[in-house]
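**Q** sequence and predicted structure, then a few things I'm wondering about:
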Amino acid sequence: MEHTKRQPGKLGWRFVLLAMVLAVLISGLIRSMWLDVYYIPSASMEPLFREGDRILVSRTDFRAGPVGRGDIVVFDGRGSFAPLNSGQGPVLDFLGGVGHWIGLSGGENTFIKRIIGLPGDHVICCDGAGKLTVNGQQLAEPYLYPGDSTSEQKFSVIVPPGRLWLMGDHRSLSADSRSLLGAPGGGMVPRDRVIGRPVRIIWPLDRFTAVARPAEAATTTAKNGP
């Protein structure tokens, strides 16, 4: 009687395939619940983040406590910064999603900006010294891109409940809440659209460094947090 033998090559490929599937599933679980990787597509957050940087984003930082003024946030811009029905077709959307997932390209609906106004804040640009004021107090902004003015566009807004007023650090190159004052929602981003906080630059390697949370953020959450 002849006996059949399992071919080692087939067993090895099945093991490799199973390991790859498990790795993808575990990575997807981690990225959906705890940490994710995002690509910086523009210079709007210079000098802290440069175009082409890959950043590690914590999805849990704001679950333990509220966001604060000065915090940098990655957020879903659908319905505020991006049209609700944006898209380029199923194939291009899929390829773009894959590139975004592996950190090779930016997401069409994902943005990164700094929180300037919390719910209830009255944000004005600008006072006699050319600075932003929040609730009548001049806002110190050491993170601004060197040589940039606070804002060439004048505005006076009161942030509604559950919303955030967001601006880029490279003001002259940033399309942010200022650009959407006449749009539905007035450039205010819903708090529940915040995905997380960048905690580390992971690429390029010569810029591998932790991203500290601004000290001012911890002092403005208890009173003004959503």
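**A** Happy to help now that I have it.
**Q** can we go C-alpha only for contacts and neighbour counts from here?
**A** Fine.
**Q** ok, for the one residue sitting closest to the centre of the chain, nearest residue in space, not its chain neighbours?
**A** Centroid check for the chain by C-alpha atoms, centre = their mean gives V74 as the closest residue, at 1.4 Å. Spatial nearest neighbour of V74, excluding adjacent residues (C-alpha to C-alpha, 6 or more residues apart in numbering): I112 at 4.4 Å.
**Q** show me what the helix or strand that contains that neighbour is packed up against.
**A** Using DSSP states H and E, I112 maps to strand 110-117. Contact here means 3 or more C-alpha pairs under 8 Å, 6 or more residues apart in numbering; DSSP states H and E; on that basis strand 110-117 packs against strand 72-76, strand 163-167.
**Q** next structured bit after the first one?
**A** What that stands for is strand 72-76. By DSSP H and E, the next helix or strand past strand 72-76 is helix 90-101.
**Q** report the buried residues of that next one.
**A** Residues G96, G97, H100, W101 are the ones in helix 90-101 that count as buried (16 or more other C-alpha atoms under 10 Å).
**Q** second structure follows, compare the two:
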Amino acid sequence: MPPRSGRAERRRLARRVRRRRAGRTPRRIAGVLCTAIALTLLLKTFAVQAFVIPSVSMEPTLRVGDRVLVDRFTPWFGGRPARGDVVVFTDPGGWSPPVPTDRGSPAPPGKEVLTALGLVPADDGRTLIKRVVAVGGDTVEGDASGQVRVDGVLVEPPGPPGRAAHRSEPFRVTVPAGRLFVLGDNRGNSADSRVHLGNGHGGSIPHDAVVGKAFAVAWPTAHWRTL
């Protein structure tokens, strides 16, 4: 029979191994969490970001509260928005209403972290979503009835025909190079390029303002679809 001292030594070694393994488990969990957060931040920054629809300007395509997924990856490879794309962009100046300085109740704890991870939408009011109807070099014309033509071709909004349109003074502009003319799908209730015709660029926005292209409705589940 092996000496008792040998058995005791083996037991001591076994206890040490168990303690080492127990100590590694929290470190492994922390490592997995850190990796997951880092990947989420990378995806949010360079690939996909969620955006919550703030107004009725894109109805019936998008409803207030819909969460859409935005492709931020393609622009890094020189991709440019095309006619018909739904794009999210930062306010190029004067598009968004002033954000109240007094928001009432304080933000819940941890909201800043969740916002940074893209799990909670930012509420600074400076991000908008519209549909591209014309790109650099296109000529956009609007008449008093609210109809819009691009290079002479009528551009109908999505949805059933005969919907109310935004009535305004007739206009005719040529979109400068590197810029986009954008409209809301809800032509009767959208503060889009038509409202900002006097911005010095014919109401257009710069490519640099575009955050990315919206490609799918992710929430609520009843509204799941691609754009």
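**A** Happy to help now that I have it. What you see is a predicted model, and the numbers here were worked out from it, not measured in a lab.
**Q** now the strand holding I112 of structure 1: which residue numbers in structure 2?
**A** Aligned by TM-score structural alignment, strand 110-117 of structure 1 falls on residues 127-134 of structure 2.
**Q** after the helix or strand hosting S27 of structure 1, next one along is what?
**A** Using DSSP H and E, S27 of structure 1 falls within helix 8-33. Downstream of helix 8-33 of structure 1, the next assigned helix or strand under DSSP H and E is strand 35-39.
**Q** ok and that following strand relative to strand 110-117, angle-wise?
**A** Orientation of strand 35-39 of structure 1 against strand 110-117 (axes from the mean of the first three to the mean of the last three C-alpha atoms, to 10 degrees) gives an angle of 100 degrees.
**Q** mean shift between strand 35-39 of structure 1 and structure 2?
**A** Here the mean offset of strand 35-39 of structure 1 against structure 2 after fitting is 1.4 Å, by mean C-alpha distance after the TM-score superposition for structure 1.
**Q** what's that strand packed up against?
**A** strand 54-58, helix 90-101.
**Q** starting at the chain centroid, how far to the longest one?
**A** Distance of helix 90-101 of structure 1 from the chain centroid (C-alpha atoms, centre = their mean, to the nearest Å) equals 18 Å.
**Q** for structure 1, longest strand please?
**A** What stands out as the longest strand in structure 1, according to DSSP state E, is strand 194-203.
**Q** what range in structure 2 does it sit on?
**A** Counting by TM-score structural alignment, strand 194-203 of structure 1 lines up with residues 210-219 of structure 2.
**Q** by how much does the matching stretch deviate from structure 1 on average?
**A** Relative to structure 1, stretch 210-219 of structure 2 is 1.3 Å off (mean C-alpha distance after the TM-score superposition for structure 1).
**Q** figure out how far that stretch is from the centre of its chain.
**A** 5 Å.
**Q** residues of it that come out buried?
**A** V210, V211, G212, K213, A214, F215, A216, V217, A218, W219.
**Q** same question, stretch 192-199 of structure 2
**A** D192, S193, R194, H196, L197.
**Q** what about the residues you listed, which are in helices?
**A** Taking DSSP state H, every one of the buried residues of stretch 192-199 of structure 2 sits outside helices.
**Q** what's the closest non-adjacent residue to I102 of structure 1?
**A** V37 (7.6 Å).
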